[in-house]
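Please work out how this folds:
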Amino acid sequence: MSKRKTLAAVLLSLALVLGGSVTWLFGTNDKAVAQQVDVWKSASCGCCGGWVDYMKKEGFKLSVQNTEEMDAVKAKHGVPEALASCHTATIDGYVIEGHVPAQDIRRLLSERPKARGLSAPGMPQDAPGMDGNTGQPYQVYLFRDDGTREVFARH
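So this is what the prediction gives:
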């Protein structure tokens, strides 16, 4: 093998080792991987559009469908009435109901619990996509097919 080919092989090996070490030490950028989110919302809901814009800025790829049949969408995806909000989304087999922060969705996808999905019920004023700056805390719930739920995150 020529010196040039040997040097190229050594440099390539070194780059692969160093690149893997950097990823191992510092992790990967979650925003770098665009994941598909399918969203159903009312065309007249401004805060839903705010959440869609927020999720795009967080690096997610969104497909948005406007519908006036939100009750049917929620029923189809198994969203309990007590956890309902203004829009419904799905990602990688999970349901996302309402203004759930991107960090909670990333955690859900990382941990992969046996669950139907996450919900930020109602209209939490300080949640992503809302215009509030009230300092009011809100909770995100993990909900399951059997009707049980638990607090997944506090904000």
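
going forward, measure contacts and count neighbours with C-alpha atoms only.
Will do.

Contacts made by the strand or helix carrying residue 110 with the rest, please.
Assessed by DSSP states H and E, residue 110 sits inside helix 102-111. By CA atoms under 8 Å, 6 or more residues apart in numbering, the surrounding residues in contact with helix 102-111 are 30, 55, 58, 92, 96, 118, 152-153.

Before we go further, residue 72 is sitting in a strand, right?
No: Residue 72 is assigned helix when assessed by DSSP: H, G, I helix; E, B strand; the rest coil, not a strand.

one more to line up against the first:
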Amino acid sequence: MIGAMAKAMRDTSAAGLLLVSLAACSTAAQAASYTMYRDAGCGCCLDWADHAAEGLDAEVTAENADMQTVKDLHGVPANLRSCHTMIVEGYVIEGHVPAEAIRKLLREKPQDVTGIAVPGMPVGSPGMEQGDLKQPYQVIAFGPKGQRIFASYN
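Got it, this is the predicted structure:
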């Protein structure tokens, strides 16, 4: 009888620990922190950061960073570069990437992707709004296996 009670208490404790662990993981996924590098004189970067921070906690914003060096260190291909670079959960986010694409990346966690990028500064992308003007653009995933379209916005 005592052995059965001890086993039941042990099983209950293990289940409780599992639930607490799952809750902690869920909270951590919702509150991912990021580091954003940008030139202090760039206004669109702050507009984009407000958009992109949806569900993320800002950890550091490095202003006046040597952006060329930041992009080189994080492996951003020259053809995908834009005005700001963010690092979140080990992934590189380059340029005016929509928050929904960032959430998709963090949810799916593809192993062959270093990051995602919106090259240049397309009109209508987050942070580059110009009223009703919108330019179609793509979010490009990049990594050791090359580049591919991650999402398209028209």
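
what's the TM-score here?
The TM-score (TM-score structural alignment, normalised by the length of the second structure) is 0.75; 125 aligned residues with a CA RMSD of 2.0 Å.

on that earlier part again, summarise which helices and strands the helix or strand following the helix holding residue 110 of the first structure is packed against.
As assigned by DSSP H and E, the chain's next helix or strand after helix 102-111 of the first structure is strand 117-120. Contacts defined by 3 or more CA pairs under 8 Å, 6 or more residues apart in numbering; DSSP states H and E place strand 117-120 of the first structure against strand 94-98, strand 139-143.

Quick one: closest of the ones you listed to residue 130 of the first structure.
Nearest to residue 130 of the first structure among these is strand 94-98 (10.6 Å), distances taken as CA to CA.

what angle sits between that closest one and strand 139-143?
150 degrees (axes from the mean of the first three to the mean of the last three CA atoms, to 10 degrees).

Now whichever residue in the first structure pairs up with residue 33 of the second structure: closest residue in space, sequence neighbours ignored.
Aligned counterpart of residue 33 of the second structure in the first structure: residue 36 (TM-score structural alignment). Once flanking residues are discounted, residue 36 of the first structure sits nearest to residue 61: 4.8 Å by CA to CA, 6 or more residues apart in numbering.

just residue 74 of the first structure next, same as before
Spatial nearest neighbour of residue 74 of the first structure, chain neighbours left out: residue 88 (6.8 Å); criterion: CA to CA, 6+ apart.

Residue in the second structure paired with that neighbour?
Match for residue 88 of the first structure (TM-score structural alignment): residue 85.

same thing with residue 149 of the first structure?
Under the alignment (TM-score structural alignment), residue 149 of the first structure pairs with residue 147 in the second structure.

show me what contacts that match?
140-141.

is it true that it lies in a strand?
Yes: assessed by three-state DSSP, residue 147 of the second structure belongs to a strand.

Please identify the deepest-packed of the helices and strands packed on strand 117-120 of the first structure.
Sort these by mean neighbour count, taking mean count of other CA atoms under 10 Å, and strand 94-98 sits at the top with a mean of 25.
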